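[1] task: produce atomic coordinates for the following.
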Amino acid sequence: MSTPTPVPVTPETIRDVPKVLLHDHLDGGLRPGTVVELAEASGYRGLPTTDPAALGVWFREAADSGSLERYLETFAHTCGVMQDQDALVRVAAECAQDLAADGVVYAEVRYAPELFTEHGLDLPTIVETVQAGFREGERRAAADGRTVRIGTLLCAMRQNARASEIAELAVRYRDAGVVGFDIAGPEAGFPPTRTLDAFDYLRRENAHFTIHAGEAFGLPSIWEAIQHCGAERLGHGVRIIDDITVDGDGKAHLGPLASYVRDRRIPLEMCPSSNLQTGAATSIGEHPFGLLADLRFRVTVNTDNRLMSGCTVTSELAALVDAFGYGWADLRRFTINAMKSAFIGFDERLAIIDDVIKPAYAPLVGDWRASRPTAPAGRPAPR
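    Below is the predicted model:
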């Protein structure tokens, strides 16, 4: 019997395997052509150009400043064209379609409802409209032969004072596809403890939440997010590397916070290309992802803002493969890390891991363990 030819790890083959995405901003993932068309329909006049190709380049270059604050300014244009229900449905539906086309089978997409109220929409209407758009996108993807499930994270902007209101909204709609809560926006000067009441409320309501921490600001933001606020995941978390030292022999020494994050298996929602743009890393090859993965932190691979970074989950994984020489077993590990860390039910997560992810990777890694073991009657299968 001949040995199967190994499948090379290329962007084309990576696109074909199932992927999981935990950190993707709805208003950071519009198609450039959609931005142009929505601007024309709504009368928005602020775009730097109405040529879709040139606009896509502009977003990437404007975001490539090395500053988180400058990076965030690009969202004035995307949010500016997302102020009515038709626009929100279209953007959400296209998001689901685009992720499905990239091989994503489960994604948690986040947005801040408070950013879409300029033309009079109220917060419940915004949430219901975006949810309708995601469901439409899932239906369109299914019609194209691809299955994707979108869970929603509602963000509060940390520089504003609406966190408790948005947290209550997340709980209100958690049976309608809203799976969790987040705070986003500039970290410096706006520590997560400013919104402690919101996190206390979410814990009382048994609701899930992640916190942007350790991107532009350092270890104190991570410590506050975990120890004061109780974050289940860290949005980015890349600055945890500041609590790790590597000696001349290449041996890594973890400080108390890094040890806690690793030991508690706190997921890191890492976004390599975005980190280069905001100055959290200087190159993919020097990105802390490599060391953190080697040290067995629960790293996950994410896009952050597909428009601003000109990226997909496939391109992010491919860049890591080029930089660190990862193979299929590594990509499977990162994918399962993400699915284990999702904010949906345990049975739902396990079904996607066992029925979708493992079977797809099994022929690529030659792993007999990818098939489900048979358990004795009345006992669960070992895991």
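[2] going forward, measure contacts and count neighbours with C-alpha atoms only.
    Fine.
[3] how far does stretch 318-337 stretch from start to finish?
    Using CA to CA, to the nearest Å, the end-to-end distance of stretch 318-337 comes to 17 Å.
[4] and stretch 78-92, by the same measure?
    In stretch 78-92, first residue to last residue: 13 Å (CA to CA).
[5] need the residues that contact it.
    For stretch 78-92, contacts defined as CA atoms under 8 Å, 6 or more residues apart in numbering pick out 26-28, 30, 34-35, 38-39, 42, 44, 115-119, 121, 126, 129-134, 137.
[6] moving C-terminal of the longest helix seen in the chain, what's the next helix or strand?
    Ordering each helix of the chain by length in residues (DSSP state H) puts helix 123-143 first. Following helix 123-143 in sequence order, the next helix or strand is strand 149-157 (DSSP states H and E).
[7] next SSE downstream of that next one?
    helix 163-172.
[8] chain center to the strand or helix carrying V179: distance?
    Assessed by DSSP H and E, V179 sits inside strand 178-184. Computed by CA atoms, centre = their mean, to the nearest Å, the chain-centroid distance of strand 178-184 equals 11 Å.
[9] which strands and helices lie in contact with that strand?
    strand 149-157, helix 163-172, strand 210-213 (3 or more CA pairs under 8 Å, 6 or more residues apart in numbering; DSSP states H and E).
[10] kindly recompute the last result at 10 Å.
    strand 104-111, helix 123-143, strand 149-157, helix 163-172, helix 196-204, strand 210-213, strand 233-236 (3 or more CA pairs under 10 Å, 6 or more residues apart in numbering; DSSP states H and E).
[11] one more, for comparison:
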Amino acid sequence: MVTHNPQTLAAQTPPATSEQIRRAPKVLLHDHLDGGLRPETIIELADAVGYDALPERDPAKLGQWFRDAADSGSLERYLETFAHTCAVMQTREALIRVAADCAEDLARDGVVYAEVRYAPEQHLEQGLTLDEVVEAVNEGFRLGEQRARENGDRIRVGTLLTAMRHAARSREIAELANRYRDHGVVGFDIAGAEAGHPPTRHLDAFEYLAGENNHFTIHAGEAFGLPSIWEAIQCCGADRLGHGVRIIDDITVKDDGQVEFGRLAAYVRDKRIPLEMCPTSNLQTGAAASYADHPIGLLRRLHFRVTVNTDNRLMSGTSMSEEFQHLVDTFGYTLDDLQWFTVNAMKSAFIPFDERLAMINDVIKPGYAALKAEWLFA
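    Sure thing, here's the model as predicted:
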């Protein structure tokens, strides 16, 4: 049993400023490629392929439509918005462009490392093969990384191949992820509506990946509760939890501030299982009522392996800087807190240990140190 202290852990320093947040190096582990398109890109790609079902033709209005449609409090309604983005991502040229835009946008926001996920099976309507989809997306990310460098930014992007939990292609996608694991793909994921589609339906894929010593994360504990988290960890062996906000259901804060952990919550914390938390998205899907009520505040104070992520930048109208800004505004987080989240994410990435360590020691810590030095000597 521990005591819950509602104060930020770094209360001796002031909250991070908007300028510091923008310039701080960031790490993103949970971002969907088909959830982060630029509205103007959607319109141009729709024109190119003859897709005439867009609800708006003006970029600003279209962006607002996506945010409004996603802000329903329902995960199922939230997922419906992807019909429009996937519809314009069915050609090699479109996939290259969307991936390149993604890398540029993230780098401009200060993201130095990102793992972006997508479901190859959702991009086959115009005749592409699964391999051609992966190769096009990889080409786009390399192009985006190059453009970022030319703009004075730096970013490294790895991809996670996602299987849809309501479909039956997870073993095939797992094999695809393993085939490209040294060519841009760093891991595997399953996504889609949790209710009625438990991760154990895809046990064959997870057992295959474990046998290949490959990495995978599982969307769990977002719209469905503790059983989804338990299955993802104990039955499927997930390395990370996509969202995982419902782990809060296994934690009790008493009136005197004492905290009691259920056995699952204690296991997740003890084993340092990373939680890929996406605050704004969680508010939209009803997983949390407000930023102040979001479990991330308590979980950070209790030293869970919490990371901060965007989920779907288009649908949530967000970025990593905006996610950090919401947390700073709500919890008074300082640069020390933001560095803690960022190092957590880099520790939890699906690239080799020495490469993670180099990013932490050569990029992240020096970046935050420089920002702190500016504040100290201002």
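[12] got a TM-score for the pair?
    Remark: TM-score between the superposed chains equals 0.94 [TM-score structural alignment, normalised by the length of structure 2]; 362 aligned residues with a CA RMSD of 1.2 Å.
[13] in structure 2, what residues pair with the longest helix of structure 1?
    Counting by TM-score structural alignment, helix 123-143 of structure 1 falls onto residues 130-150 of structure 2.
[14] superposed on structure 1, where does the matching stretch end up, distance-wise?
    When structure 1 is superposed, stretch 130-150 of structure 2 averages 0.3 Å from its matched positions, counting by mean CA distance after the TM-score superposition for structure 1.
[15] mind putting the helices and strands packed on strand 178-184 of structure 1 in CSV, mean neighbour count and distance to D51 of structure 1 included?
    Compiled in CSV, those are given as follows (neighbours: other CA atoms under 10 Å; distance: least, CA to CA, whole Å):
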stretch, mean neighbour count, distance to D51 of structure 1
strand 104-111, 24, 26
helix 123-143, 20, 25
strand 149-157, 25, 30
helix 163-172, 20, 36
helix 196-204, 17, 42
strand 210-213, 28, 33
strand 233-236, 27, 32
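[16] quick one, the longest helix of structure 1 and helix 163-172 angle?
    Interaxial angle of helix 123-143 of structure 1 relative to helix 163-172 (axes from the mean of the first three to the mean of the last three CA atoms, to 10 degrees): 50 degrees.
[17] and the gap between the most centrally placed residue in structure 1 and P359 of structure 1?
    Centroid-nearest residue in structure 1, with CA atoms, centre = their mean: H23, separated by 1.1 Å. Between H23 of structure 1 and P359 of structure 1 the distance is 24 Å, computed by CA to CA.
[18] which part of structure 2 matches stretch 206-219 of structure 1?
    Counting by TM-score structural alignment, stretch 206-219 of structure 1 sits on residues 213-226 of structure 2.
[19] could you work out the end-to-end span of that stretch for me?
    Using CA to CA, one end of stretch 213-226 of structure 2 lies 26 Å from the other.
[20] got it, and stretch 273-284 of structure 1?
    7 Å.
[21] and for stretch 324-344 of structure 2?
    14 Å.
[22] could you find the closest non-adjacent residue to D131 of structure 2?
    If the residues on either side of it in the chain are set aside, D131 of structure 2 comes closest to L176, at 7.5 Å by CA to CA, 6 or more residues apart in numbering.
[23] now the alignment partner in structure 1 of the one you found: how far from L153 of structure 1?
    Using TM-score structural alignment to pair residues, one finds that L176 of structure 2 aligns to L169 in structure 1. Distance of L169 of structure 1 to L153 of structure 1, computed by CA to CA: 11 Å.
[24] cool, N160 of structure 1 as well?
    18 Å.
[25] next one: T125 of structure 1
    Where L153 of structure 1 is concerned, T125 of structure 1 sits at a distance of 16 Å (CA to CA).
[26] next one: H253 of structure 1
    Separation of H253 of structure 1 from L153 of structure 1 (CA to CA): 34 Å.
[27] rewinding a little: what's the match for the residue nearest to the centre of structure 1 in structure 2?
    That one, H23 of structure 1, aligns with H30 by TM-score structural alignment.
[28] so who does its match touch?
    H30 of structure 2 makes contact with 114-117, 160, 217, 219, 241-243, 275-278, 307-312, 345 under the criterion CA atoms under 10 Å, 6 or more residues apart in numbering.
[29] the counterpart of Q83 of structure 1 in structure 2: neighbour count?
    Mapped onto structure 2 by TM-score structural alignment, Q83 of structure 1 lines up with Q90. As a burial measure, Q90 of structure 2 scores 20 neighbours (other CA atoms under 10 Å).
[30] does Y51 of structure 2 count as helix, strand or coil?
    Classification of Y51 of structure 2 using DSSP: H, G, I helix; E, B strand; the rest coil returns coil.
[31] so which residues of structure 2 form strands?
    2-3, 26-32, 111-118, 156-164, 185-191, 217-220, 240-243, 251-253, 258-261, 275-277, 306-308 (DSSP state E).
[32] in structure 1, what residues pair with the third one?
    Strand 111-118 of structure 2 corresponds to residues 104-111 of structure 1 when matched by TM-score structural alignment.
[33] mean shift between that stretch and structure 2?
    Mean deviation for stretch 104-111 of structure 1: 0.1 Å (mean CA distance after the TM-score superposition for structure 1).
[34] any idea how far that stretch is from the chain center?
    Remark: stretch 104-111 of structure 1 is offset 7 Å from the chain centroid, using CA atoms, centre = their mean.
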